[in-house]
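Novice: Just to be clear, the model below is a prediction. Sequence and coordinates:
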Amino acid sequence: MTAATDMTSIPGATPIVRKTPKATFDLVFRNASFAAALLVLVLLAAIMASMVIGGWPAFREFGLGFITSSVWDTQNEQYGAWPAIVGTLSTALIALVIGVPLSLGIAVYLTQLAPAWFKKPVSTAIELLAAVPSIIYGMWGVRHVLVPQAGVSIIGAVMLGLGRALGETMAVTFVVGNANRLSASILDPGSTIASRIANEFNEAMGLQLNALIALGCILFFVTFVVLVIARLLVARVKRY
């Protein structure tokens, strides 16, 4: 028996296992899959740890009262999660009450009762509905439910915000550019009534001072009109 004799033909000898490229690829893929799954668990644990660390001061400060309290006062730093918890559970329950009977009924009808010619288009339509992001249904609800009921209130709030924006001074002065010119681009420098008064009032004399005061009168009038309209809209909502 020569040295070239196959080791597998010798009794008691350890067989030589040669890994094929396919076996190597399978091993690499298995290890990579395990690493990816482990990474998901690590990320989940990291997220949970981050949330616990971030929320621990609140739990330490309020204890069990954080869960049972209904107060959310940012001025006095008093916080309670109970309304949010109830709201979350309520919306989930409402979704189940509406969705479960409907989905079960559709499933039974399609699998047991629907004719073949009708089953495919209905199944396709249901799949399309499932593919639509839930935010779309939320926007639909806002458009057809919330806005018709609260439209006037929203407009009133917008008008109040407009009145506040019209009178804003220093924040606008810092970024508007303070250039007395009209431009077609919102990125070009410009000015507002409030910013012009803030920049020039201290050194103004004579007619310039009168002009700045006149600008103030215009701003006062415009802001007054906007606020009156906003108050009327809000009062109209309160009456109904």
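Specialist: Right, received. Where do you want to start? Just so we're clear, the structure is a prediction, and the values are computed from it rather than from any experiment.
Novice: hey, let's count contacts and neighbours off CA atoms from now on
Specialist: OK.
Novice: which SSE is the spatially most central residue of the chain in?
Specialist: In the chain, the residue lying closest to the centroid (Cα atoms, centre = their mean) is Ile135, at 10.0 Å. Per DSSP states H and E, Ile135 falls inside helix 134-141.
Novice: immediately after that helix, which helix or strand?
Specialist: On the C-terminal side of helix 134-141, the closest following helix or strand by DSSP H and E is helix 147-167.
Novice: Pull up the gap between the residue nearest to the centre of the chain and Ile106, please.
Specialist: Distance check for Ile135 against Ile106: by Cα to Cα, to the nearest Å, it reads 23 Å.
Novice: also this one, for the comparison:
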Amino acid sequence: MASATVTEAVPSALPREILKIARRQRVQDRWFHLACLFFAILVLALLGGVIVSLIDGALPALRKFGLGFVTAEVWNPVTEEFGALAPIYGTLVTSLIAMLVGVPVSFGIALFMTELCPMWLKRPLGIAVELLAGIPSIIYGIWGLFVLAPFLQSVVQPFLIHTLGTLPGIGFLFKGPPYGIGVLTAGLILSIMILPFISSIMRDVFETVPPILKESAYGLGATTWEVVWKVVLPYSRVGVTGGIMLGLGRALGETMAVTFVIGNAHRISGSILAPGTTISAAIANEFTEAVGETYTSSLIALGLLLFAITFLVLACAKFMLLRMQKKAGG
């Protein structure tokens, strides 16, 4: 009789224990949801605070100069006349040079590591590429100033002046004396700095391609290049584009390395060998010396413009990725 009572009590206790566990899990899920929501709202609040602070600090300069702040080249702290055209030009041109050099090299590195690299070399090479991302930007700047710039001044830039500088159409890009420092040097430094970011992402997305797809293409007689161009890239184009845009965002905002080698001249030159400046370099160079509301506000306005440029680039990249995903889904 007692054993029957125990047998009947055990099944009745099990549902209560299960309900207690389910109730505790629902509470945990609820708190987890609230915590994630809080941190998401916190990120948006911080971003909004940054935007409001930049706009508030930039208002005096924007009220004084209006649209002329974006279209004027002059930058004269003595007369308190400021224009952002030269830093904007330098930022865009150095980033363009960095992408033109960095993207093909990154693609070659990723292709070699995933398709051609022997197994004994693959891991050391991957570690070496990723270590480039850990080098502080000021080290890149010092290396660029004392090693790369003298080499460019004595070897590369004279060659460019006497060859490409004589060509019609593009010759103006390589005119002028070989300073060593300048827009081209800054662009090359940036291309080295974005290499680990782009190549690592490309390598990772290349490795997500199912091996059966590549083996099928090889079985049909395709070459390595045909497999990459017609199988690997179409399959991973969304990730590749995202990696390129990540590198572009890195290039747009780089400060110290560019400050060392660009020459920090507030002027626009048709030659990429000439000194120039970028938005981030101008802020880093002059913020500690800014005296007066107009000067300080102009530097903050430069930061607002850099924020707007970066946001626009990333928004365009996101829109492009969504279109690519939609097209792939269709």
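Specialist: On my side now, so go ahead. Just so it is clear, the structure is predicted and the values come from calculations on it, not from any experiment.
Novice: corresponding residue for the residue nearest to the centre of the first structure in the second structure?
Specialist: Under the alignment (TM-score structural alignment), Ile135 of the first structure maps onto Ile138 of the second structure.
Novice: Over to Ala125 of the first structure?
Specialist: By TM-score structural alignment, Ala125 of the first structure lines up with Ala128 in the second structure.
Novice: so the host helix or strand of Asp204 of the second structure matches what in the first structure?
Specialist: Assessed by DSSP H and E, Asp204 of the second structure sits inside helix 183-207. Per TM-score structural alignment, helix 183-207 of the second structure has no counterpart in the first structure.
Novice: mind listing the strands for the first structure?
Specialist: Taking DSSP state E as the criterion, the first structure carries its strands at 72-73, 78-79.
Novice: Could you look over these and pick the most buried one?
Specialist: Of all the strands of the first structure, strand 78-79 carries the top mean neighbour count, a mean of 16, counting by mean count of other Cα atoms under 10 Å.
Novice: How much space separates Lys120 of the first structure from Ser103 of the first structure?
Specialist: 16 Å.
Novice: I meant Trp72 of the first structure, not that one.
Specialist: According to Cα to Cα, Trp72 of the first structure stands 38 Å off from Ser103 of the first structure.
Novice: likewise Ala37 of the first structure?
Specialist: Ala37 of the first structure is 33 Å from Ser103 of the first structure, by Cα to Cα.
Novice: in the first structure, which spans are helices?
Specialist: All helices of the first structure, identified by DSSP state H, fall at 21-62, 65-68, 82-108, 116-131, 134-141, 147-167, 170-176, 193-200, 207-239.
Novice: packing partners for the fourth one?
Specialist: In terms of contacts (3 or more Cα pairs under 8 Å, 6 or more residues apart in numbering; DSSP states H and E), helix 116-131 of the first structure is packed against no helix or strand at all.
Novice: angle of it against helix 82-108?
Specialist: Angle, helix 116-131 of the first structure to helix 82-108, by axes from the mean of the first three to the mean of the last three Cα atoms, to 10 degrees: 160 degrees.
Novice: Tell me roughly how far helix 116-131 of the first structure lies from the second structure on average.
Specialist: In the superposition against the second structure, helix 116-131 of the first structure averages 1.5 Å from its aligned positions (mean Cα distance after the TM-score superposition for the first structure).
Novice: and what of the second one?
Specialist: Once superposed with the second structure, the aligned residues differ from helix 65-68 of the first structure by a mean of 0.6 Å; criterion: mean Cα distance after the TM-score superposition for the first structure.
Novice: And Val132 of the first structure, how far from Asp73 of the first structure?
Specialist: 37 Å.
Novice: likewise His144 of the first structure?
Specialist: Note on His144 of the first structure: its distance to Asp73 of the first structure, by Cα to Cα, is 32 Å.
Novice: Residue in the first structure paired with Met245 of the second structure?
Specialist: Aligned by TM-score structural alignment, Met245 of the second structure pairs with nothing in the first structure.
Novice: Could I get the buried residue list for the helix or strand encompassing Met245 of the second structure?
Specialist: For Met245 of the second structure, the element it lies in under DSSP H and E is helix 233-253. By neighbour count on 16 or more other Cα atoms under 10 Å, the buried set for helix 233-253 of the second structure is 233, 235-253.
Novice: ok, now stretch 300-312 of the second structure?
Specialist: Neighbour counts using 16+ other Cα under 10 Å place Ile300, Ala301, Leu302, Gly303, Leu304, Leu305, Leu306, Phe307, Ile309, Thr310 of stretch 300-312 of the second structure among the buried residues.
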